[in-house]
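Enquirer: coords below, sequence missing:
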């Protein structure tokens, strides 16, 4: 499966980083790219359960392709979610089912920085995306 343009951009940027400090800075910058959710979109229905941080996710399908928006109260998590969105936005429901979260973050050289709780949280976000796709 080819990567969406935003994912290619993320991959190029993170591969070019010399070390963790650069990647951490870049991660924060990616988090700032998230389209803000309106206050009414931050509710119990859109909250992702299974995350230590507060995370909200909304998704819509346009012409067979998913477009997600998300927010979090934690800066690092916002960056990780932005990278996940870069990887999944524009995919079909079937393609969404094929996403390998661990492989994506390994390609970005971020695997070692994913604590078990962050990995679980990101898996919960991806699972919620898949639930939205299944229920569409």
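Expert: It's in. What you see is a predicted model, and the numbers here were worked out from it, not measured in a lab.
Enquirer: alpha carbons only for contacts and neighbour counts from here, please
Expert: Will do.
Enquirer: now the strands for this protein?
Expert: If DSSP state E is used as the criterion, the strands of the chain fall at 55-62, 65-72.
Enquirer: Deepest in the core, which of those is it.
Expert: Greatest average neighbour count among the strands of the chain goes to strand 65-72 (a mean of 20), per mean count of other CA atoms under 10 Å.
Enquirer: Could you name the residue of this protein that is farthest from its center?
Expert: Among residues of the chain, the one most distant from the C-alpha centroid is residue 18; the distance is 22.7 Å, by CA atoms, centre = their mean.
Enquirer: State the distance from that residue to residue 11.
Expert: Here the criterion is CA to CA, to the nearest Å. By it, residue 18 lies 14 Å from residue 11.
Enquirer: before we move on, the earlier item: what would the strands of the chain look like in a markdown table with distance to residue 82?
Expert: Output for the strands of the chain, formatted as a markdown table (distance: least, CA to CA, whole Å):
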| stretch | distance to residue 82 |
| --- | --- |
| strand 55-62 | 12 |
| strand 65-72 | 8 |
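Enquirer: here's the one I want to compare it with:
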């Protein structure tokens, strides 16, 4: 089995947000961007079946979303998944931003990037609330280490 925890591609969370912004701008409309999100979700490492339970579930999401983490030397690595294709893509997007970062960097990332990237306006209210719940869960984990 491959390691389910995400290793960041970019040096920092802000670089990841900028890279995602650039990638989203390549698409002409939100149908293409949804396809991009679905593709991101399909590329996530497999999330172990034994973690797909209420212990790892992110509450506040309409779809089932699971999140696990490991901490090593002040850095948190996240693994996640969802049972819904677009939401799984949103999980992948958030993990690209937050995984492999130290506690202060995770807490310093202002979730306004969700609005700045145009995601908040393009998602249903339930999905937007779910994204906010995922960000809160990630930041709560980081906060617990400070």
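Expert: Arrived safely. None of these values were measured; they are calculated from a predicted model.
Enquirer: Mind checking the strands of structure 1 for the one nearest to residue 30 of structure 1?
Expert: Proximity to residue 30 of structure 1, assessed across those by CA to CA, is greatest for strand 65-72 (12.3 Å).
Enquirer: what's that closest one packed up against?
Expert: strand 55-62, helix 75-88 (3 or more CA pairs under 8 Å, 6 or more residues apart in numbering; DSSP states H and E).
Enquirer: Which one of the ones you listed lies nearest to residue 26 of structure 1?
Expert: Closest to residue 26 of structure 1 of those is helix 75-88 (CA to CA; 8.2 Å).
Enquirer: and that closest one with strand 55-62, angle?
Expert: Here helix 75-88 of structure 1 runs at an angle of 20 degrees relative to strand 55-62 (axes from the mean of the first three to the mean of the last three CA atoms, to 10 degrees).
Enquirer: What is the equivalent residue in structure 2 for residue 101 of structure 1?
Expert: Counting by TM-score structural alignment, residue 101 of structure 1 lines up with residue 111 in structure 2.
Enquirer: burial measure for the nearest residue in space to its match that is not next to it in sequence, as a count.
Expert: Setting aside the residues directly before and after it, residue 111 of structure 2 is nearest to residue 135 in space (CA to CA, 6 or more residues apart in numbering), at 7.2 Å. Number of residues near residue 135 of structure 2 (other CA atoms under 10 Å) recorded here: 23.
Enquirer: Please tell me how far residue 135 of structure 2 sits from residue 91 of structure 2.
Expert: As defined by CA to CA, residue 135 of structure 2 lies at a distance of 10 Å from residue 91 of structure 2.
Enquirer: The match of residue 101 of structure 1 contacts residue 134, correct?
Expert: No. Taking CA atoms under 8 Å as the definition, residue 111 of structure 2 is not a contact partner of residue 134, at 10.5 Å.
Enquirer: I'd like to know how far residue 81 of structure 2 sits from residue 56 of structure 2.
Expert: When distance is defined by CA to CA, residue 81 of structure 2 is 10 Å away from residue 56 of structure 2.
Enquirer: Give me the common contacts of those two.
Expert: Common contact partners of residue 81 of structure 2 and residue 56 (CA atoms under 8 Å, 6 or more residues apart in numbering): 66, 67.
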